[in-house]
Every structure is written in C-alpha cells, then in structure tokens.
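Trainee: show me how the following folds:
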Amino acid sequence: MHHKDMTNTELTIAAYNNMAAQQDTVQSDPFRLHYHIMPPIGLLNDPNGFVYFQGQYHLFYQWNPFETKHGRKFWGHVISDDLVHWKQAPIALAPDQWYDKDGCYSGSAVVHKDTMYVFYTGNVKDENGIRVSYQCLATSNDGLTFEKKGPIIHVPEGYTAHFRDPKVFQKAGTWYMVIGAQTEDEQGAVVLYTSTDLENWEFIGPFAGSKMNGFGEFGYMWECPDLFELDGNDVLIFSPQGLEANGYLYNNIYQSGYVAGTLDTEKPAFAHGGFHELDRGFDFYAPQTTEDPKGRRLLFGWMGNAEEGDNRHPTIDHRWIHAMTIPRKVTWNDGKLLQQPVEELKALRQNKTTFQVVEGLEFVGSVFESEMLIQACHADIFSIVIGKNKLTYNRTAGTFSMERQRFDGRGIEARHCRLTNLENIRIFKDTSSMEIFLNNGEEVFSSRMFDDADETRIVFQADGQIEATVHKWDLQKVLA
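Mentor: Coordinates of the predicted model:
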C-alpha cells in the first residue's frame, strides 16, 4: 500500500480503519496470545521507547498496520500500570514527514522535567531507492500525543545510511546516545553522542564494533544498541548482523547478545570481554531495556527474527504476526547476565498443582507456567516433551536442547546451549509461544510454536532416576 502523500491524520485514520475492518478476523485466531503484547493488526517487531512515565510503563513497537510484512513502520504504543495488563494507546508516530516518510524506525525514550523525549530513526528512500537516515526527536507532555521536532542528527562522515536505533541514557548528569552503525568499509559499529539539553548532540566517536577492542570480523551491521550499568559493569547489548553459525552459536539469521567491561565516555574507549548470546531460542531479537522506579533493569525482546524463507506463521491468515517476549528483570551474577520473568507475572497464576517427577509422568495444559526444581539427576538424558516440541538435557554431554517442528512442516529444527548442571527449569507457555528459563535465567530459550491442539500434552522422559518437584499454574488471559 502506498500512502505517500497522506498527512498525519489521513495516514493514521487509514491505519485505524484497517484495524477496525480486520478486528474480527484478528480476534478469531486461536493463536492470539493471552499475556504477551501483540499488534492489534499487521506486523510487530522491535520494542521501542520502553520507559516509565507519570506512574506507568510505556512500550512502543515497530509496527506495520497495513500488512504482515515489513514496510513503512509506525510506532504502535501500549501502556501498563503493572507490566501485566497492557492497554492499546493511540498511534504514537506515523511516517508522514519528509524526514521519516519511509518509516519511523526504532529508537528509545527518556523522561526529563516531566516531558517524555522520544528518539527514533527517520528512514527515507529517494526516487532512485537510495537510503538516507536521520535521528529524530518527538516530545510528549501527556505520554499519548507526540509533537515531532524533526532531525537532530545526520549521518556523520565515514558511515553508510545504515545508521539507526538511537538509545539515550543519562550518566553523571550528562545525556548520552548510542547508535547502531555500519562503517563505509561495511563493518558493524556502535557510536556515542553526548548532549546537555537532549536537542543539541555532539559526536564523540565509535567505541565498539567489528575489528575493534580485540574483536575480529564481527558482523556488517550492529543494530539496536543499549548501554547501561549493572553491578559496576558497563553492559552493551546489541544485535549484530552477519555472524556465521559456529557450532551451537549464532544459529539464527541474526543474533542478540552483550559484551561487558569498562567504558571511557571521553575518548571514547571500551575495554570489554567476549560476546554472549542473550537467548538460545528461535525467536528473539532487538531487545531493549529500561530502569524502573524500583531500580530494576527491565528488558523486552521481539519474539521473532528476520523471516527465513517459507517458515510461515499461521497467524498471517488472521492478518497479524509477531509478539513481544514477557518482560524480564536483568541482573548480574558471577560475570554473567541473568534474565528472569518479572515478579509481577505471578499475578497471572491460578489453579496451582504440585507433583513429583517420575518417568512417563504427563499432564495437559495450554497456557501455563511451570517450575521444576531438581534435587538430584541420575539420568544421562532427561526430556520434557511439550506438544510437538522437546526439551532435552544431556548430562553426559553437558548440553541442553530445544526441538520444534518447522512451521512449514518439513521436519524438526533445534537450538542448543552448553549446560554443565541443571538445577531448575521455568517454563512460560502461551497459546503459541514458549519461554524457558534455566538455572534462574542463566540460559533462556524463547520461541513461537503452533501446535494443533487446544490442550498440549506434557510428558517427562528419562533414562534414569530423577528427583524433582514440579509446580504448575494455569495463567489467566489478560490481553486480547
């Protein structure tokens, strides 16, 4: 659909009209999730502008309201008091200005003097298909209506138009912005800007990237950078594109992970360790964090990835695709970043059952949380079969695997990680998704799954003795 000459209102009205026209089709989908943020219509991808403002959590997302493909992105918007119940807010940004006409791409939000400042990338393609990108600012006093201020940063020399996803934060009284970039010799990088007033920005320079800080070749583009301090470490989360699969590592088309160390914002310089993937599942990309009033570092990821071939989601027939992960609290422990579901999600629990695991034990459930506490594992191989999916811990090999049926029906695909011991498994299963947290969030697997049945059979299999307790809760439906 081409809406090139539409004003804001016409473009926004077209989106609302399409949403209204398709609402019955969308809502009739049995794969609509019960407690995950999803688009009311069309395609959702990156989380944007995650921020706490005037007593509520705000999350924006990359959104194409017209089709289930990537296209000219809007910013969709949801608001919550508690990270559990989310309400759709009015469309925040539409691609309706000369500097963002081909998409209001990803970005972030901060609060200053009771005003929300939203930073995003304006994507523009000229008549020859040449891309230009601008970092843009919009502000809001009520968190619902946004006034665009236009471009504040143009691409500096030495970089291609792949220059996007501004993430803004404050440190020692100064505002900083990190931007994902591609150098002219096609290496991924992250650059740093600084500002005293959020409107005038000064380029400091690149501080991390492919062929920097001891890295060899490490991707042709680094997307969605996010820089924050955790337990005395400077942590940079980013999504590198162009890594080759290496054994169990980098098995998705694009990756998401982090490096940690010490950042010197003056030079800038970043002494950091190796890259660690944040999630081992099939569907996780472009995560973004914020700090909330409780001092927690919270994270959302896009529960998707770049579409690969014919790995087609059945939800497309119902005119929508993709969702967010559940919100997670991020902590630092023993040199590693851990992710755990936020405490607030316990409000979803009902109908608790508890049982001891024995070989062949099974239960049914479609939307549930389960927590398995392992006291002793004498089995070499232990599996949990969940519908057409299988989780396997191989104690001898020191590995954990997730297998699922490919969406095109052509066989099984798998993801793995190394795991020397297994203490607990926490599973959040929704109608068409599963998030698995191992050892209190030491490893996480996030994946979409589309099994036929309303009720999923869960079966425990082991080739030896296991002493373990499972708690299981049904989870309430809170989103539509």
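
Trainee: every contact and neighbour count from this point should use C-alpha atoms.
Mentor: Fine.

Trainee: all helices for the chain, in order.
Mentor: 8-27 (DSSP state H).

Trainee: what residues are up against residue 231?
Mentor: Each residue near residue 231 by Cα atoms under 8 Å, 6 or more residues apart in numbering is listed here: residue 332.

Trainee: hmm, try it at 6 Å
Mentor: Listed by Cα atoms under 6 Å, 6 or more residues apart in numbering, residue 231 has no contact partners.

Trainee: next one: the residue nearest to the spatial centre of the chain from residue 118, what distance?
Mentor: Nearest residue to the geometric centre of the chain (Cα atoms, centre = their mean): residue 301, 1.3 Å. According to Cα to Cα, to the nearest Å, residue 301 stands 19 Å off from residue 118.

Trainee: hmm, back to that, name the nearest residue to the residue nearest to the centre of the chain, ignoring sequence neighbours.
Mentor: residue 287 (4.0 Å; Cα to Cα, 6 or more residues apart in numbering).

Trainee: what segments of the stretch 1-150 of the chain are strands?
Mentor: 42-53, 56-64, 74-80, 86-88, 104-112, 115-125, 131-140, 147-154 (DSSP state E, counting those that start in this stretch).

Trainee: and the gap between residue 374 and residue 385?
Mentor: Look at residue 374 and residue 385: by Cα to Cα, they are 17 Å apart.

Trainee: alongside the first, I'd like the structure of this one:
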Amino acid sequence: MITSEEKLRKQAYEAVEKNKETVQADPYRQGYHMMPPVGLLNDPNGWIQWRGTYHMFFQWMPFHTGHGAKYWGHYSSENLVDWKLEPIALTPGDWFDKNGCYSGSAIEHDDKLKVFYTGNVRNNQGERETYQCLAESINGNDFVKKGVKAELPEGYTAHFRDPKVWKHEGKWYMVVGAQTLERQGAVALLESEDLEIWTHKGELAGPVEGLGYMWECPDTFELDGQGVLIFSPQGVEAQGIDFNNQYQTGYVTGELDYEAGKLNHGAFTELDRGFEFYAPQSMIDKKGRRLLVGWMGVPDQNEEHHPTIKHHWIHNLTLPRELKFINGKIHQLPIEEMKQLREEKLFEEVVGADLSKTLPRTAELEMDVDGSLSQFELHLFDYLSLTYSKETGYFTMERTSLATGNTESRSCRLIEGLQQMKVFIDHSSVEIFLNDGKEVFTSRMFAEPDERMVKVVHKGKERLKLTAWQLRNDAIDQDIHVNNI
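Mentor: This next block holds a predicted model:
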C-alpha cells in the first residue's frame, strides 16, 4: 500500500515532468544559480558539507508559484559550481509537519546527516501549531523522520521556527526564530546533551525596540573571533536608505555568553543592500571557510509580478559567499571556486571615457580603480543602473518596479569611495560586490532576454580597468531521474 509520503513525492515528481518543457523554455532560467525544477523555491535549508559533498536543501512548493505546505528540495555539489538536483528530502506527510516541512539546518553526528526543521501544523480550528523535528540519513539522500524533538516553550506565539543547530564544548545548541507573546521578534536558545531532550535557556537576543514583530531564520556563529547573529526581522520601518525592502536581513555582533545564554550585541546592520535577499544560512566547510547562501527573494514583496510565473516557476538562491569580519563589519566575497565558471575572457581594458560593450547573459564583470572614482554609471541591459558619486558618497542601484512600472532604488554609502566592484550576471539576476564585499547588492533582473548592451559612463579623470568573462550556462543539472525513483 502506498504511504502518504510516497503519494506526495509521486505528485511532486509528476508536477516536475508535466511542466518540464514549459519551465525550461523560459529565457529567464538561470545558467549557474540554483532554482526550482518547477514551482516556488524560497529559504536555503540544511546547508552543509558532509563526507566531502556540499548539500543544499531548500524550501519548495512544487504545485504552484505561491507559498503553502513546503517540501525540502535538495541539491548537491562536489565543487560549489556544478549542482545536481537530488531526490526530494522531506515531504509534509506526518501529523507534526502536515502543513509544511519548514526551514531548518543540518549537522553531522554518529556518521549520519541529521536535519532539524520546523513542522508546521494547522489544527481543526485553523490555529497554527509548531514543532521542531528531526530527520536523519545514512547516505545523504534518503531521510527517515524521527519526529518531534522540541515543542513550543512558554512565552512565545506559534510563530516559532527555523532551527539552526551547532555544537560547542560538548553540548548542542539550537537557535529558533520567535515571536514573544507581546508580538515582538526574538531569538530563542535551546540546549541539549544528546539531541533528544532540549531545554529552553531563554532569549539569545531580542526583543529590540523598533526591530520588528518576528525574527526569522536565525544563524549564530563566531567569525574571526567575533560573535555574530544573522536573522531576518519582519516589521522594521524604513529609515532613509536603510530597511527599504518588505522584510530585512542583517546581523548584530557581540560576545556570545553560553553560560548565560545571551549575545550582548550592538546595532543591527543590513547584510545586503539589493532588492531581493532574505533568509540566508551559513556553514563552515572543510577548508575552514564560513560560507553563506541566501534566498534571492523577499516574502510578500511583489512575488505575483515576477514574469517567470507564466513558465511555472519563481525564485532562486544566491551564489555561495565567503564571510570575513574586517574592521567591525562583515564582508561577503565571491568564493574562489566561482572562477571555474569562466569560459572565455571577453575583454580587459583601461577606460578613461565612456564605453559600450555587449555581454552575454551569463557574465562576470570586474572593475578596479586607480584611486577612487569621482562619478560613475553602469547601465546593464537597459534595465538596471548603478551610479556612484564621490561628492555624496552614495552608490545606488535603480530599476523599474515589477509592480508599478515606476523607478525604484536601493542605496548604500561608501565612505572610503568606490575602489573595486565585481558583478555576476545571470539570465535574470545580478549580484554586485563592492570594495571586496564590504557592501553587496543582490537583485533579480528581468531585462529583455535578447538584450546584450552594457554601457559605462565615466565622468572623472581616474582610469579604471574593466575585465569581463563569459560564464558557463549549464552549471545546474535538474534531471532528477524521476522514473527511477
């Protein structure tokens, strides 16, 4: 007799097969970013290197391009460049996760890959219930659910989700995104000796006045000797050029006191200044690098206007980034492996005036400045503009809003000036790293599919060097061999 889990998987695979031609015909399908085979992708989950292989799980709705009872999709990679779509990891088929296998994290223990996730449940009255659950695998692909390991502690609403688990000095710790009964965002901290019995130690951080009513997807770690907590608060008001997306993602730094269960931290800083970035997750790989991947999307932010919907898919993940803590700020740098995407150097020129070039829709553009620019513009495919003025210190990204057709912008201030920039272009996205990753702009970019023109407007005396490479268009293998499963 077929189980509910098997039935759900079969339905998801059928949705992949049914829509395969339509999805793959979309000119906005990415060349080297992880994306759903069909339907909606959101948060990265279970990001880990296990037995030498990198595993990236993700929130997945295979049946439509809206949110709902999420599955865990699964990619794997040997080199962080070539990604292979694996069989479904988790399906919402049990009483404790019947309305969604929500976000979570992965650890290695007892030679098994263990994933903790939130089981989302709506009871007969339509009220939300939340459970922190465990599943484990001996081969990295096939997971056995072990049920509920932590229930909702006192003092919180049922908006209690997204467990991130790690080990410190012989004990296991879990942070969970939370909302207090007073409807304020916080991060709860739980502790365990054996991954089975979890004790609530209190709030690691929060609430903080003005910092929202719910904190999602917490991730805490030490980076270059500094305690860091990354999270995504909902309900933060815009302040000038800061906090302009529907919901934010950022970090606080300070000293992590395990005995007290507290992070004594400073102010909240946005992690990415672009239009689409949310719910990132980090891990340490075998090289000792802290690597982060985010969702290139934001909940409730014009999702229904994305042009990919007519091709039955929406959203993708960012490139992996290496984190470093430099002079009091997190820097995000493209990982070294991204150079493996390069197929051909297109040009390398020293520019002293305006310049127009054609670029393929999978490309890398690097700019180095002799000194600091006075005034600069970069127009990508007649869709997105990047401008910088030394007089104001502002770097600004502009595009046409998908929802209104009006111009919208995001900005940061570069006190030290614009000295270096690296741009990764894919068919429908751009990731921009300024001054060795001190500031980052991540955005979807829906230029006309055949548009190729890139224009530099240089209004200063400084000389800058521009280098461009064509990047691979085939790094994501989405053949999951459904018929063999």
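
Trainee: quick one: TM-score?
Mentor: Overlay of the two chains. TM-score (TM-score structural alignment, normalised by the length of structure 1): 0.96; 471 aligned residues with a Cα RMSD of 1.3 Å.

Trainee: follow-up on the earlier one: neighbours of the equivalent of the residue nearest to residue 301 of structure 1 over in structure 2, just the number please.
Mentor: Residue pairing (TM-score structural alignment): residue 287 of structure 1 is matched to residue 280 of structure 2. Neighbour count for residue 280 of structure 2, taken as other Cα atoms under 10 Å: 25.

Trainee: residue 294 is in contact with residue 280 of structure 2, correct?
Mentor: Yes. Between residue 280 of structure 2 and residue 294 there is a contact under Cα atoms under 6 Å: 3.7 Å.

Trainee: how about residue 55 of structure 2, what's its partner in structure 1?
Mentor: Using TM-score structural alignment, residue 55 of structure 2 pairs with residue 58 in structure 1.

Trainee: what's the neighbour count on that match?
Mentor: Residue neighbour count, defined by other Cα under 10 Å, stands at 24 for residue 58 of structure 1.

Trainee: what about the closest residue to residue 65 of structure 1 other than its chain neighbours, how many residues close to it?
Mentor: Distances taken as Cα to Cα, 6+ apart place residue 42 nearest to residue 65 of structure 1, at 4.7 Å, with adjacent residues excluded. Residue neighbour count, defined by other Cα under 10 Å, stands at 26 for residue 42 of structure 1.

Trainee: tell me the most buried of the strands of the stretch 1-150 of structure 1?
Mentor: Comparing the strands of the stretch 1-150 of structure 1 by mean neighbour count (mean count of other Cα atoms under 10 Å), strand 42-53 comes out on top with a mean of 26.

Trainee: wait, what's in contact with the one in structure 1 that sits across from residue 261 of structure 2 in the alignment?
Mentor: Alignment note (TM-score structural alignment): residue 261 of structure 2 maps to residue 268 of structure 1. When contacts are counted by Cα under 6 Å, 6+ apart, residue 268 of structure 1 touches residue 207.

Trainee: hmm, try it at 10 Å
Mentor: 191-193, 204-208 (Cα atoms under 10 Å, 6 or more residues apart in numbering).

Trainee: for those, which ones persist in structure 2?
Mentor: Counting by both residues aligned by TM-score structural alignment, their matches' Cα atoms under 10 Å, structure 2 reproduces these contacts from the contacts of residue 268 of structure 1: 191-193, 204-208.

Trainee: neighbours around the equivalent of residue 392 of structure 2 over in structure 1, how many?
Mentor: Taking TM-score structural alignment, residue 392 of structure 2 has residue 397 as its aligned residue in structure 1. Neighbour count of residue 397 of structure 1, defined by other Cα under 10 Å: 12.

Trainee: so how far is residue 104 of structure 1 from the residue nearest to residue 65 of structure 1?
Mentor: Residue 42 of structure 1 is 16 Å from residue 104 of structure 1, by Cα to Cα.

Trainee: where does stretch 186-200 of structure 2 end up in structure 1?
Mentor: On structure 1, the counterpart of stretch 186-200 of structure 2 by TM-score structural alignment is residues 189-203.

Trainee: one more: stretch 102-118 of structure 2?
Mentor: Using TM-score structural alignment, the residues of structure 1 aligned to stretch 102-118 of structure 2 are 105-121.

Trainee: any idea how far apart the tips of that stretch sit?
Mentor: Taking Cα to Cα, stretch 105-121 of structure 1 runs 5 Å from one end to the other.

Trainee: aligned partner of residue 343 of structure 1 in structure 2?
Mentor: In structure 2, the residue paired with residue 343 of structure 1 is residue 336, using TM-score structural alignment.

Trainee: what about that match, distance to residue 159 of structure 2?
Mentor: Residue 336 of structure 2 is 38 Å from residue 159 of structure 2, where distance means Cα to Cα.

Trainee: and the two? Which one has more around it.
Mentor: Taking neighbours as other Cα under 10 Å, residue 336 of structure 2 and residue 159 compare with residue 159 leading, 22 against 11.

Trainee: my read: the more buried one touches residue 188, true?
Mentor: No. Applying Cα atoms under 10 Å, one finds residue 159 of structure 2 not in contact with residue 188, separated by 11.5 Å.

Trainee: what's the overlap in contacts for those two?
Mentor: 176-180, 215.

Trainee: redo the strands of the stretch 1-150 of structure 1 as JSON lines? Include distance to residue 339 of structure 1.
Mentor: Converted to JSON lines, these look like this (distance: least, Cα to Cα, whole Å):
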{"stretch": "strand 42-53", "distance to residue 339 of structure 1": "17"}
{"stretch": "strand 56-64", "distance to residue 339 of structure 1": "19"}
{"stretch": "strand 74-80", "distance to residue 339 of structure 1": "21"}
{"stretch": "strand 86-88", "distance to residue 339 of structure 1": "21"}
{"stretch": "strand 104-112", "distance to residue 339 of structure 1": "21"}
{"stretch": "strand 115-125", "distance to residue 339 of structure 1": "26"}
{"stretch": "strand 131-140", "distance to residue 339 of structure 1": "30"}
{"stretch": "strand 147-154", "distance to residue 339 of structure 1": "33"}
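
Trainee: and of the ones you listed, who's closest to residue 252 of structure 1?
Mentor: strand 42-53 (15.9 Å; Cα to Cα).
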